[in-house]
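Enquirer: When you get a sec, could you give me coordinates for this:
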Amino acid sequence: MEQDMGDIESQTNYKETLEETSEILHNGKRPVILKFDDVVYKIKAKKGGLFKKNIEVEEKTILKGVTGIVQPGEMLAMLGPSGSGKTTLLTALGGRLGGKLYGSITYNEKPFSNVIKRNTGFVTQDDVLYPHLTVTETLVFTALLRLPNSVTKEEKVTHAKNVIDQLGLTKCKDSIVGSAYLRGVSGGERKRVSIGQELLINPSLLFLDEPTSGLDSTTAQRIVSTLWDLARGGRTIVMTIHQPSSRLYYMFHKVLLLAEGNVLYFGKGSEAIEHFTNIGYAPAMAMNPSDFLLDLANGIYTDDTNHDHTIDKQKLISAFKNNYDEQSKPEHREINDSDTSQGRFQETGSGKWPTSWSEQFFVLLRRDVKERKYESFSGLRIAQVLVVALMSGLLWYKSDMSHLQDQIGLLFFVTGFWGFFPLFQAIFTFPQELMMLEKERSSGMYRLSAYFISRMVADLPMELVLPTIFLLITYFMAGLKATVINFFQTLFSLLLNVLVSQGLGLALGAVVLDQKSATTLASVIMLCFLLAGGFYVQNVPKFIVWVKYVSVSYYTYQLFIGSQYHSGDTYPCSSGQCLIDEFPPIKQIGIDLNGLGFAALALVIMLIGYRLIAYCALMRIGVTKKLA
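Expert: The predicted structure follows:
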């Protein structure tokens, strides 16, 4: 009893806080009338095998003339069996669907725009979250990025904590979210965190794809009750839901029943049974209305004798169209003819972001550091670097000028190892974060430039610490020149190599976006760079000599040679002491200052160039999605 009273008190306190915060957040926002008329969506599916000359392209229709309207204060639930088109329709209504989309979708009689996007929340079926962040960190970072500057930082944090309380996440607020490979909160709690991210902005229009999936009935009831409260406050709520309980069903103001892309029913949830009863399909027993509707959508009807019969779904489709044409068109005319100026978005400032570029950058930087530090400084990665460093130091232990070829071999090995290592670490960055980037960018959370630069800055200390430790171990064990200038020249060359290789990995990952393909391509490119690096082959044929001038390994190896050996130095040879300039491998590479300066400049250009390629590739993804 005390616990129940505590829950009621917590619920009451939250609603009071929600009303206060909503008043701040809702300033300048307007209710949304969502209307969709005769929405048709088609995709092209290819038929034929890899080696067939004639590949047929079949056009498949996913949505077949779906029509409906949702007004402020209403919550629409879209029901239907798997493959009926629920998620496709929800994605189309949320302005996130590319391809051949026909018909009309309007928001207060206007098409989708940036101002609508930033007043819209969209909860995907798959929970796209950073696994190493806690529940509180996840929601606070989202609040700091998505809530406008008119709300102070303290109010944003408070609002995030209120959402945590409302969604029943208090007990796990300090637990990491986790993933399929990292133990964290439960699946139901992850779903509530995803919903909480969208509730933070107090959206005028909220879309949810299976928000109760994987949740127990009590938690599902709590979430839908929260959504009902939001709708009652003037929000427009649209969701897909698989099989709601009868308690949830009667909370929906409207229900849309889909079957194979066709509408079988659209209207008040309380009138659905009456509609099907009027056309000869009455439930034979007292049952959950959603179960009855899903049976009909699957083409099954259970009669009084408890026998299942297959029904003609085309009859249901025709019956609905006739009924909807008679009853629903006046509602459309009334909205079209009425003055909806109170419900229109103000286009003033529609191009503005919720926060400034600098705020986005610093919040993303803090989030990136918190999330990435676990991967960058994982025990396995540190052990890998330490073992290779110690093994290299032992194999080349106290190597001196009498073993000049061995020293050169060590320098080239370091070139290759710290070319491959950061390359394959960076190549997975954007493919792994693509879903997160698409989710956050589609909601207008931040600029792409703020995200990209924060990732580059966040990676700097983490990517440069391990190679520095590696060199500190290997350099002095191997007996390389133990002077401050020589050491720091070598360190500078190594770090520059790491950053360029990392940039190449980022570019390949962003351009290809398929981890397996990107890894294969990276292996081929880096092996070509190593072969042309100047160690294995000194006399490269003229027709292929150009490869070394685009090789990261070639320029890094040249800088390593220049950091250890200078013109005029000598080394022991058969005739006594020989000039180091005449040692064949070094003579071929060259250690003059002009050559070293050009090598450093070439690497700096690559460092910037590869990152620009990565950024343009990410921009292309956004453009493609908009044009699709």
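Enquirer: hey, let's count contacts and neighbours off CA atoms from now on
Expert: Noted.
Enquirer: so the spatially most central residue of the chain is in which element?
Expert: The centroid of the chain falls nearest to residue 436 when counting by Cα atoms, centre = their mean (1.3 Å). Assigned by DSSP states H and E, residue 436 belongs to helix 429-442.
Enquirer: What lies in contact with that helix?
Expert: Here helix 429-442 makes contact (Cα atoms under 8 Å, 6 or more residues apart in numbering) with 96, 117, 128-129, 446-448, 506, 509-510, 513-515, 622.
Enquirer: how about a cut-off of 7 Å?
Expert: Here helix 429-442 makes contact (Cα atoms under 7 Å, 6 or more residues apart in numbering) with 128, 506, 509-510, 513-515.
Enquirer: I'd like the next helix or strand past it.
Expert: helix 448-477.
Enquirer: relative orientation of that following helix and helix 429-442 in degrees?
Expert: Interaxial angle, helix 448-477 versus helix 429-442 (axes from the mean of the first three to the mean of the last three Cα atoms, to 10 degrees): 160 degrees.
Enquirer: Which strands or helices does helix 448-477 pack on?
Expert: Here helix 448-477 touches helix 357-376, helix 379-395, going by 3 or more Cα pairs under 7 Å, 6 or more residues apart in numbering; DSSP states H and E.
Enquirer: in the longest one, what counts as buried?
Expert: Looking back up the chat, that one is helix 357-376. Within helix 357-376, the residues that count as buried by 16 or more other Cα atoms under 10 Å are 359-361, 363-365, 367-372, 376.
Enquirer: Format the residues you listed as a markdown table; extra columns: distance to residue 397.
Expert: Shown next, in a markdown table, are these (distance: Cα to Cα, whole Å):
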| residue | distance to residue 397 |
| --- | --- |
| 359 | 50 |
| 360 | 49 |
| 361 | 45 |
| 363 | 46 |
| 364 | 44 |
| 365 | 41 |
| 367 | 42 |
| 368 | 39 |
| 369 | 37 |
| 370 | 38 |
| 371 | 38 |
| 372 | 35 |
| 376 | 29 |
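Enquirer: Just flag the most distant two among those.
Expert: Greatest spacing in those, by Cα to Cα: 359 and 376 (24.7 Å).
Enquirer: ok, how many other residues are close to the spatially closest residue to residue 71 that is not a sequence neighbour?
Expert: Using Cα to Cα, 6 or more residues apart in numbering and skipping the chain neighbours, the partner closest in space to residue 71 is residue 33 (4.6 Å). For residue 33, the count of nearby residues is 24 (other Cα atoms under 10 Å).
Enquirer: what's near enough to touch residue 33?
Expert: Taking Cα under 7 Å, 6+ apart as the criterion, residue 33 is in contact with 70-72, 107-108.
Enquirer: Kindly recompute the last result at 10 Å.
Expert: 69-74, 106-110, 204-205, 235-236, 335, 340, 343-344 (Cα atoms under 10 Å, 6 or more residues apart in numbering).
Enquirer: another one to check against the first:
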Amino acid sequence: MAAVNQVSTTVSSTGTISFHNINYTVGTKARSHKRRSKCLTLPFFKVTEQKQILFDVSGRFMNGMNAILGPSGSGKSSLLDILADRKDPRGTSGIVLVDNFPRHPSFRYTVGYVVQEDICSGTLTVRENLYFSVSLRLSEALSASDKRVRVSTVITELSLEACADTRVGTEFLRGISGGEKKRTCIGMELVLSPNILFLDEPTTGLDASTASSIMNCLKDLSRRGRTIIFSIHQPRYSIFKLFDTVMLMCNGQCVYHGSAKGVVPYFSTHDYQCEPYDNPADFALDVLIDIGRKPDIIAKLNDLYNKTDADTSAAFPRPGNMIDLESLDHKRRKYKVQAARSLGAEIFYLSQRTLRNSFRNPALALSQISVSIILGAMVGLLFYDLKKTTDSGVQNRLGAIFFISLNQIFINVTAIDALLKERALFIHEYASGYYRIFTYFIAKLLCDLLPMRVIPTILFSIISYFMMGLSRTISQFFIFLLTIFIASLFGSAMCFFISAITSIFPVALIIAILICVMMTMFSGFVLDLDSVFKWLSWIQWTSASRYVSNLLIINEFQGLTFCLSNQTNVCPMTGEQILDNLDIPHANSWDLWKNFLALTIMTVLFLISSYIQLIRIKKTK
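Expert: Have a look, this model is predicted:
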């Protein structure tokens, strides 16, 4: 497969994007009873129907403010994604040209795309977010001083000087305003110096004043020779008059494409009159909603549009050349686009951001450490100075080990929420060409999962181990510490995998709880594993709690003797006898370390599965 560099080409100087006969079809669940009944005997087959979203949409966007306006479900966001090369190519057809040439394979990485949600790192400052973007998306040939100059220029362009060194903010950290956050997201795209900038409903969720500020900012950018293309739902008049061209969409078809001033006169010729002092955008939306219930009028307006100068002046290729251009468009997808930066550079910048996120997020960093200290002290107090007696000594040791083995895995469920919140950031950044999946995974593992397990593990182990009065030898403490660490790492890997397979927090939480409950049931403490049905007994070999408890029990009980509590110095029970009663093999060191090996293998399998799932996550819309 041929390869091209992500930054080897830039968008043409004029930034004119034209498109012809864009169709888009998606598969939806079949609603027809007849279609479903055909597959009643084969429930594993997904019955789908094809639904067409866009119908032969054509047009041209040039330098200036280009709005795609329409009611919900009209196809405006789908068209925007197709033009930006963000839509899954399956189900799409038609030609998209940039300055009358097919889009380069690296097109999606050399234009700006701002999603509807404000996606950026909340623990970083505005300047740090912009510097992160320019560091990963532009060539290594750009010096550090040039990067800083480019970032400062964008900050000035977007009037972000007052908040440049203020953190963006999270739900736990007060930060910048909504308008400043939107401009920060725009700035993360502008550091590429793109001539084409796409925005998906940039005013959604903003108040009227902030929305006007954002659109005036975009208007200023368009005056500097940029092509600004955005979808928008229902703008106020002060925003509508900023548009240079407007494309009106209704039920997946274009019914008007021309100047913003020409909207009212155009519809007046079709018996739709705009009341005096009425907002033209509101008027247009009312018309679109009305004709949306009249397919014959939509067809008439669409046919009329296809015959207007707005379409014919687009200088589209002749029908004989359409097949060749479409063939070229399909071929470009076969090129493998090389990353702008090396693996080492990506890991460095990702690790730097990940560590900043960890240290600047009090809800994550401090809570992990605080909980470890509190739980360590609580366990130490509940099982303080365990006696070596046959009654309480044995029972309390087993109880402490059961609680520790369960807690060290289950407590990591709290990380699911943070991982899910980062999921949207990962999808957007990967789709925009910030980094490879491999480098994101390595940075996440080395600078998040491992550090957030090491420090809490050491604190919990030191506090609880010596307060409980467990066997005080260096080797046994080391095994205890290592077991707690790998148990915590297993819990983190499990939560990482769960957050990769679903984006819904309640679903992720239910999956995590079910896994923890099953592991607890088959840990060997709750029920006699020999009494379980044979067709269910295999689950015990997938129970991480079982391996953790086996490690801790062997480590603690081997070599101990338990005496009667009447101070007669009669010690009728040894730790080995207790291990035999619990049916835990302990003949040699392999019986200890095989549990550690099994736990390590399960952890690695979860990490590998997480990486595979990150690859499988749909990056296109």
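Enquirer: Overlay the chains and give the TM-score.
Expert: The TM-score (TM-score structural alignment, normalised by the length of structure 2) is 0.83; 581 aligned residues with a Cα RMSD of 3.6 Å.
Enquirer: Widest-spaced pair of the contacts of helix 429-442 of structure 1?
Expert: 128 and 506 (21.2 Å).
Enquirer: Between these two, which is the more surrounded one?
Expert: A count of neighbours by other Cα under 10 Å puts residue 506 above the other of residue 128 of structure 1 and residue 506, at 28 against 19.
Enquirer: What is the equivalent residue in structure 2 for the more buried one?
Expert: The alignment partner of residue 506 of structure 1 in structure 2, by TM-score structural alignment, is residue 496.
Enquirer: Confirm for me that that match is in contact with residue 605.
Expert: No: contact criterion Cα atoms under 10 Å: residue 496 of structure 2 and residue 605 do not qualify, at 11.7 Å.
Enquirer: Now for these two: what residues contact both?
Expert: 490, 611.
Enquirer: show me where structure 1 has strands.
Expert: Secondary structure of structure 1 (DSSP state E): strands located at 34-47, 56-70, 75-79, 100-107, 120-123, 205-209, 236-240, 254-259, 262-268, 300-302, 308-310, 570-573, 576-579.
Enquirer: Of all those strands, which one is nearest residue 388 of structure 1?
Expert: Per Cα to Cα, nearest to residue 388 of structure 1 of the strands of structure 1: strand 570-573, 28.2 Å.
Enquirer: Not counting sequence-adjacent ones, nearest residue to residue 111 of structure 2?
Expert: Spatial nearest neighbour of residue 111 of structure 2, excluding adjacent residues (Cα to Cα, 6+ apart): residue 194 at 5.1 Å.
Enquirer: OK, contacts around the one you found?
Expert: Residue 194 of structure 2 makes contact with 10-13, 15, 109-113, 226-227, according to Cα under 10 Å, 6+ apart.
Enquirer: residue in structure 1 matching it?
Expert: Counting by TM-score structural alignment, residue 194 of structure 2 corresponds to residue 203 in structure 1.
Enquirer: how far away is its match from residue 117 of structure 1?
Expert: Distance, residue 203 of structure 1 to residue 117 of structure 1, using Cα to Cα, to the nearest Å: 10 Å.
Enquirer: now swap in residue 226 of structure 1 and tell me
Expert: 22 Å.
Enquirer: who's more crowded, the two?
Expert: Using other Cα under 10 Å, the more surrounded residue of residue 226 of structure 1 and residue 117 is residue 117, with 20 against 17.
Enquirer: who are the neighbours in contact with that one?
Expert: Contacts here follow Cα under 10 Å, 6+ apart; on that basis residue 117 of structure 1 touches 94-96, 203, 205, 350, 442-445.
Enquirer: and with 6 Å instead?
Expert: Each residue near residue 117 of structure 1 by Cα atoms under 6 Å, 6 or more residues apart in numbering is listed here: residue 443.
Enquirer: Test my guess that residue 239 of structure 1 contacts residue 75.
Expert: No: between residue 239 of structure 1 and residue 75 there is no contact under Cα atoms under 6 Å: 7.8 Å.
Enquirer: Quick one: map the residue nearest to the centre of structure 1 onto structure 2.
Expert: Match for residue 436 of structure 1 (TM-score structural alignment): residue 425.
Enquirer: Which residue in structure 2 aligns with the residue nearest to residue 71 of structure 1?
Expert: So, by TM-score structural alignment, residue 33 of structure 1 is matched to residue 17.
Enquirer: Which residue is the nearest non-sequential neighbour of residue 309 of structure 1?
Expert: Closest residue to residue 309 of structure 1 apart from its sequence neighbours, by Cα to Cα, 6+ apart: residue 301 at 5.2 Å.
Enquirer: what about the one you found, distance to residue 615 of structure 1?
Expert: 55 Å.
Enquirer: same thing with residue 6 of structure 1?
Expert: Residue 6 of structure 1 is 51 Å from residue 615 of structure 1, where distance means Cα to Cα.
Enquirer: Verify the stated contact: residue 561 of structure 2 with residue 576.
Expert: No: between residue 561 of structure 2 and residue 576 there is no contact under Cα under 6 Å: 8.7 Å.
Enquirer: Now compare the contacts of residue 33 of structure 1 with structure 2 and keep only the conserved ones.
Expert: Among the contacts of residue 33 of structure 1, the ones still in contact in structure 2 (both residues aligned by TM-score structural alignment, their matches' Cα atoms under 10 Å) are 69-71, 73, 106-110, 205, 236.
Enquirer: With neighbour count and distance to residue 534 of structure 1 as added columns, please give the residues you listed in CSV.
Expert: Shown next, in CSV, are these (neighbours: other Cα atoms under 10 Å; distance: Cα to Cα, whole Å):
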residue, neighbour count, distance to residue 534 of structure 1
69, 19, 69
70, 20, 68
71, 22, 70
73, 20, 71
106, 16, 63
107, 22, 63
108, 23, 66
109, 17, 66
110, 14, 63
205, 28, 61
236, 27, 65
